[in-house]
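In: Give me the fold of what follows.
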Amino acid sequence: MAFRIGTGIDYHQLAEGRKLFIGGVEIPHHKGALGHSDADVLLHAICDAMLGALALGDIGTHFPDTSAAFKDIDSKILLQQSYDKIKAKGYKVVNVDSTLCLEAPKIKPYIAQMQQTIAAILELEVDAVSVKATTTEKMGFVGREEGLVAHATVLLEK
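Out: Modelled structure (predicted):
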């Protein structure tokens, strides 16, 4: 049995006047993430982790921010298309472990919904998707609420 592991990381600036999507869930907040797509930092990190596990490049290779086709696209579609690429290579996801870094808003009330959304797309049980969050204790751009970061690790099995 062949296993592959991948890691992904994504960063987005926060700005007034944008909606905030994390893990496929819209979260009420006065700021949202800036990006060509809906700027879902968590789903982007998971895409990169899956693609990286099979040395398929990164999310920008497959879904370039120079393409009008991906302007304001729902990142759940990007996650599905990334997963389709993994399945085409004969792999499935075993589990996802992820960490969000942001000062606000608090996302604990939304974690179960994020897990359900991600699990449904990746054909997993909910307990195979871990979503954790931390702050940077007011340090750096995350601490100043200028941006947010997501890290993801994905295990694939052939």
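
In: When you work out contacts or count neighbours from here on, use the C-alpha atoms and nothing else.
Out: Will do.

In: mind listing what the nearest residue to Y83 once chain neighbours are set aside touches?
Out: With sequence-adjacent residues excluded and distances taken as C-alpha to C-alpha, 6 or more residues apart in numbering, Y83 is closest to L122, at 6.7 Å. Shown in contact with L122 (C-alpha atoms under 8 Å, 6 or more residues apart in numbering): Q80, Y83, V93.

In: Among these, name the buried ones.
Out: Buried members of these, counted by 16 or more other C-alpha atoms under 10 Å: Q80, Y83, V93.

In: name the helices or strands packed onto the helix or strand harbouring the first one?
Out: Okay, so that is Q80. Using DSSP states H and E, Q80 maps to helix 75-88. Packing contacts for helix 75-88, counted by 3 or more C-alpha pairs under 8 Å, 6 or more residues apart in numbering; DSSP states H and E, involve helix 41-53, helix 111-122.

In: hang on, the earlier thing: redo the contacts of L122 as CSV? Include distance to L155.
Out: Putting the contacts of L122 into CSV (distance: C-alpha to C-alpha, whole Å) gives the following:
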residue, distance to L155
Q80, 16
Y83, 13
V93, 6
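
In: What is the burial count for V94?
Out: When neighbours are counted by other C-alpha atoms under 10 Å, V94 registers 19.

In: Let's see this one next, to set against the first:
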Amino acid sequence: MRIGIGYDVHQLVEGRKLILGGVEIEHEKGLLGHSDADVLVHSLMDAILGAMAEGDIGKHFPDTDQSYKDISSLILLGRVKDIMRSRGYRLVNADCVVAAQRPKLAPHIDKMRVNIAEVLETSPDNIGIKATTTEWLGFEGREEGISAQAVCLIEKMD
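Out: Got it, this is the predicted structure:
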């Protein structure tokens, strides 16, 4: 078994959709990035890649490559799953936390878990997602950005 950790942050800006866990969430701002800037999925991809000592998402999906412009992070997660499978691993479980002052994410968490589980070909019971505010502290509290952290456990398949 191997463990990995991931972290990602993106700036909130006007004129972008807010996508977290593959769910479009109604909000006056969205996350700025080359892809859809889904910090939740990005942190999970980094955790999985890290567990295999495969670097990070920038190594695999560089923001200088136009083929990744505005791409769904769930598509990229599928490619990370393919790397994981090609190395002979499967996800045991993942646990993630998103830090955002607004909007409230609780109503969307079950759909996020289902989206991620479908891509990783696992049960939603193996995907934990929590949301927290920072009590108005830091860049998340000032609503300048959103961050996410993820940890995962992978194991060799028989």
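
In: quick one: the alignment partner in the first structure of M45 of the second structure and A15 of the first structure, what's the gap?
Out: Under the alignment by TM-score structural alignment, M45 of the second structure pairs with C47 in the first structure. Here C47 of the first structure is placed at a distance of 23 Å from A15 of the first structure (C-alpha to C-alpha, to the nearest Å).

In: Compare the two (neighbour count), which wins?
Out: Between C47 of the first structure and A15, C47 has the larger neighbour count (other C-alpha under 10 Å), namely 29 against 16.

In: The residue nearest to Y83 of the first structure -> the second structure?
Out: For L122 of the first structure, the aligned residue in the second structure is L120 (criterion: TM-score structural alignment).

In: just K85 of the first structure next, same as before
Out: Match for K85 of the first structure (TM-score structural alignment): I83.

In: ok, its match - how many residues close by?
Out: Neighbours of I83 of the second structure using other C-alpha under 10 Å come to 16.

In: same question, A100 of the second structure
Out: 24.

In: Also P64 of the first structure?
Out: The local packing of P64 of the first structure (other C-alpha under 10 Å) involves 15 other residues.

In: and it, what pairs with it in the second structure?
Out: In the second structure, the residue matched to P64 of the first structure (TM-score structural alignment) is P62.

In: got it, and H12 of the first structure?
Out: So H12 of the first structure corresponds to H10, using TM-score structural alignment.

In: Okay, and that match sits in which element?
Out: strand 2-13.

In: what's that strand packed up against?
Out: Applying 3+ C-alpha pairs under 8 Å, 6+ apart, one finds that strand 2-13 of the second structure contacts strand 30-31, helix 39-51, strand 145-156.

In: One more pass at 10 Å, please.
Out: If you count contacts as 3 or more C-alpha pairs under 10 Å, 6 or more residues apart in numbering; DSSP states H and E, strand 2-13 of the second structure packs onto strand 30-31, helix 39-51, strand 89-99, helix 138-141, strand 145-156.

In: Can you add distance to G128 of the second structure and give these back as TSV?
Out: Listed next are these as TSV, based on distance: least, C-alpha to C-alpha, whole Å:
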stretch	distance to G128 of the second structure
strand 30-31	22
helix 39-51	11
strand 89-99	4
helix 138-141	21
strand 145-156	9
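
In: Counting neighbours, what do you get for L42 of the first structure?
Out: Neighbourhood size, L42 of the first structure [other C-alpha under 10 Å]: 29.

In: repeat for D65 of the second structure
Out: Neighbours of D65 of the second structure under the rule other C-alpha under 10 Å: 9.

In: so how far is L32 of the second structure from it?
Out: 16 Å.

In: The match of K85 of the first structure: what's it in contact with?
Out: With contact taken as C-alpha atoms under 10 Å, 6 or more residues apart in numbering, I83 of the second structure is in contact with I48, L49, M52, E54, L77, Y89.

In: P109 of the first structure too?
Out: P109 of the first structure neighbours (C-alpha under 10 Å, 6+ apart): I27.

In: Tell me the secondary structure at it.
Out: Under DSSP: H, G, I helix; E, B strand; the rest coil, the three-state class of P109 of the first structure is helix.

In: So what does it match up with in the second structure?
Out: Aligned partner of P109 of the first structure by TM-score structural alignment: P107.
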